[in-house]
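1. sequence first, predicted coordinates after that:
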Amino acid sequence: MNAAIRRFFARRGVLEVETPVLSGGAPLDPGVESWCASAPGGASGYLQTSPEYPMKRLLADGSGDIYQIARVFRGEERGRRHNPEFTLLEWYRQGYDDGRLMDEVLDLVQAVAAEDRAWARPVGTATRVAYAELFRGELGLDPLTCSAVQCARAAHEAGLELTGNLDRDGWLDALMALVLAPRFPRDRLTFIVDYPESQAILARSNPRAVGYASRFELYWGDLELANGFHELTDPAVFLKRREADRARRERQEQPIPEADEYFAQAMQSGLPDCSGVALGIDRLLMRLLDVDDITGVIDFPWGRA
């Protein structure tokens, strides 16, 4: 599978790169927890949750189109579909918007699936559904105006009972993963597009839909495979969002890692117009082999590593 991926990008002239696994700073995204690493001499850093920040530093320095097959680490992620250490394919295309990048993501998944006749292939063409359209049509919720209480009520009506104090975006994430995604056809690909701007992370605002961002996710059945953006290039907006993430972490009593100031400097120097996407290699292999547990595609899962 890795060889097929490398051939795919070689044919398209995209450069393979390697960036550090260990960095001095980390993203403040409340949805992802970084692993800390300490050296015997007292130095410390963070294991990457994604190679996004250093890859964007390369883009800002003029690298052109790049990709990477990277080992990444995320805390508090262990289960049937999660392993704390996993493999992520990430790539960036200059001059692409999110729509054009979705076309390439689809090309890659189909090309890789065709490498082995024993592998499963997605059926038919991929469906593209707007995030707001999905929530309104399936749950009667407007993602921009609904309250956490309304989300909790919709979850209860769908048979989902959760404990904990979730804010609106927390509820929306839970409803997507546990109520809506399980309704997607198992053998088909589904793109969810135009996420709320409160969940934009590092995607730019969507010029076609006020209050939404140029972000997409790809599902194969109910399994999320990829998360992509038409990348944010405005450093002032980045700093504003970073502070909002820090405040949300404080409210939720989450650890607050050191911010990656080298990345902030790269944003200030100028990130080219581009789109990028991260695709879970282990999850793609799960679908190709029709396996429902990630330990079926990782030789040494956490606990036996």
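-> Sure thing, it's come through. Every value quoted in this text rests on a predicted model; they were computed, and no experiment measured them.
2. contacts and neighbour counts: CA atoms only from here.
-> Will do.
3. around residue 125, count how many other residues there are.
-> Other residues near residue 125 come to 10 when the count uses other Cα atoms under 10 Å.
4. how about it, secondary structure?
-> Judged by DSSP: H, G, I helix; E, B strand; the rest coil, the three-state class of residue 125 is coil.
5. am I right that it is in contact with residue 110?
-> No: taking contacts as Cα atoms under 8 Å, residue 125 lies outside contact range of residue 110: 10.3 Å.
6. tell me where the stretch 101-250 of the chain has helices.
-> Along the stretch 101-250 of the chain, the segments classed as helices by DSSP state H, counting those that start in this stretch run 131-139, 148-157, 168-175, 235-251.
7. what angle separates the first one from helix 168-175?
-> Helix 131-139 and helix 168-175 are oriented at 60 degrees to each other (axes from the mean of the first three to the mean of the last three Cα atoms, to 10 degrees).
8. and residue 78, how many neighbours?
-> By other Cα under 10 Å, 14 other residues sit near residue 78.
9. ok, second structure coming up, stack it against the first:
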Amino acid sequence: MSDVLPWRPDATLANLRLRAELLARTRQFFAGRDVLEVETPLMCHATGTDPHLEALTLELAPGQWRYLQTSPEFAMKRLLAAGSGSIYQLGKAFRRDETGQRHNPEFTMLEWYRPGFDDHQLMTEIADLLAVCLPATDADIPRIRYRTLFQDMLALDPFTASDDELFACARQHTDLGDMALDRDDCLHLLMSCVIEPQLRQAVFVVDFPASQAALAQVTCDADGNAVARRFELFVSGMELANGYLELTDSVEQARRFASDNRQRQAAGLSARGVDARLLAALQHGLPECAGVALGFDRLVMLAAGAAHIGEVISFTADNA
């Protein structure tokens, strides 16, 4: 049977050695900065409410369901509230319906949190890590406003354009078919299909619309627009990291969970139970901090010059 069934790994041994080297460099980087490595459960009682993420579930026993984590964020914030100090985690995360050139349902995420840092200090640290793992990357990574990208590449102001103007722009640049899109759907589509592929050099995108804050704090920019204290890092046209000046307000967090669930139901998705343990941790007191999630498999792809995620992981979901 072994002669006819595919059994070989997807990645080459050379890429697996490179992966191991990058894992070692990453751990050495954080050890040198006194950031504690932690592990949190992969199986969780609750999961995120984000309408754009679907969790995988498993049944431990009849009627006892758990979610496989889409990110270790909630558990790590509970550690922060308990006084852990700066922490990082290198581990598996799982997301349903994510398979493709840069996606695998099971993937490796590097996530870390820095009490006392703001989002700009964290961007500087990310650039330092990239200099260690991707030495060819310029250590002085520029930071470009979300609004500026839309104005320069699409001649469109994402804050002042009408819903009809956004939809017309999305229809002009992408194949919408019969999709019904709201304002943020149009922005997400234009960002991912038109703008991101043009971001060939490493760049941090900052000042996202407040409606896309997720778990980030919200402030006003110099023009008076409500913006999220959130950033995304793009390298070679690929999103590599997503970071926040973290939301610490339990009441606002509960409100956002409820808003997400309304969006889920409007899209025909089931509502998710909120993570009461996270809300309790926030109520106890989450320190002011910045945090980021970085796709480690994508980091290896960049280091290896790989075009497909399957080139840098031992076995893809189809070959597991």
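-> Received, thanks. Note that the structure is a prediction, hence the values are computed from the model and not measured.
10. what's the TM-score for these two chains?
-> After superposition, the two chains reach a TM-score (TM-score structural alignment, normalised by the length of structure 1) of 0.93; 296 aligned residues with a Cα RMSD of 1.4 Å.
11. buried deepest among the helices of the stretch 101-250 of structure 1, which one?
-> When the helices of the stretch 101-250 of structure 1 are scored by mean count of other Cα atoms under 10 Å, the highest mean neighbour count falls to helix 168-175 (a mean of 19).
12. quick one: that helix to helix 148-157, angle?
-> Going by the same axes, to 10 degrees, helix 168-175 of structure 1 makes 10 degrees with helix 148-157.
13. so what does helix 168-175 of structure 1 touch, helix or strand wise?
-> With contacts defined as 3 or more Cα pairs under 8 Å, 6 or more residues apart in numbering; DSSP states H and E, helix 168-175 of structure 1 has these neighbours: helix 148-157.
14. tell me how far the helix it packs on lies from the chain's centre.
-> Centroid displacement of helix 148-157 of structure 1 relative to its chain, using Cα atoms, centre = their mean, to the nearest Å, is 25 Å.
15. now swap in stretch 278-295 of structure 2 and tell me
-> What separates the centre of stretch 278-295 of structure 2 from the centre of its chain is 15 Å, taken as Cα atoms, centre = their mean.
16. so what touches it?
-> Outside of stretch 278-295 of structure 2, the residues within contact range by Cα atoms under 8 Å, 6 or more residues apart in numbering are 74-75, 77-78, 80-82, 107-119, 122, 240-246, 248-250, 253-254.
17. measure stretch 155-164 of structure 2 end to end?
-> Across stretch 155-164 of structure 2, the terminal residues are separated by 15 Å (Cα to Cα, to the nearest Å).
18. what do you get for stretch 59-72 of structure 1?
-> 20 Å.
19. that one corresponds to what range in structure 2?
-> Stretch 59-72 of structure 1 corresponds to residues 80-93 of structure 2 when matched by TM-score structural alignment.
20. same question for stretch 267-283 of structure 1.
-> Across structure 2, the stretch matching stretch 267-283 of structure 1 (TM-score structural alignment) is residues 282-298.
21. in TSV: the helices of the stretch 101-250 of structure 1, plus distance to residue 300 of structure 1.
-> Shown next, in TSV, are the helices of the stretch 101-250 of structure 1 (distance: least, Cα to Cα, whole Å):
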stretch	distance to residue 300 of structure 1
helix 131-139	36
helix 148-157	36
helix 168-175	29
helix 235-251	32
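22. and of those helices, who's closest to residue 20 of structure 1?
-> Proximity to residue 20 of structure 1 (Cα to Cα) singles out helix 235-251 among the helices of the stretch 101-250 of structure 1, at 21.8 Å.
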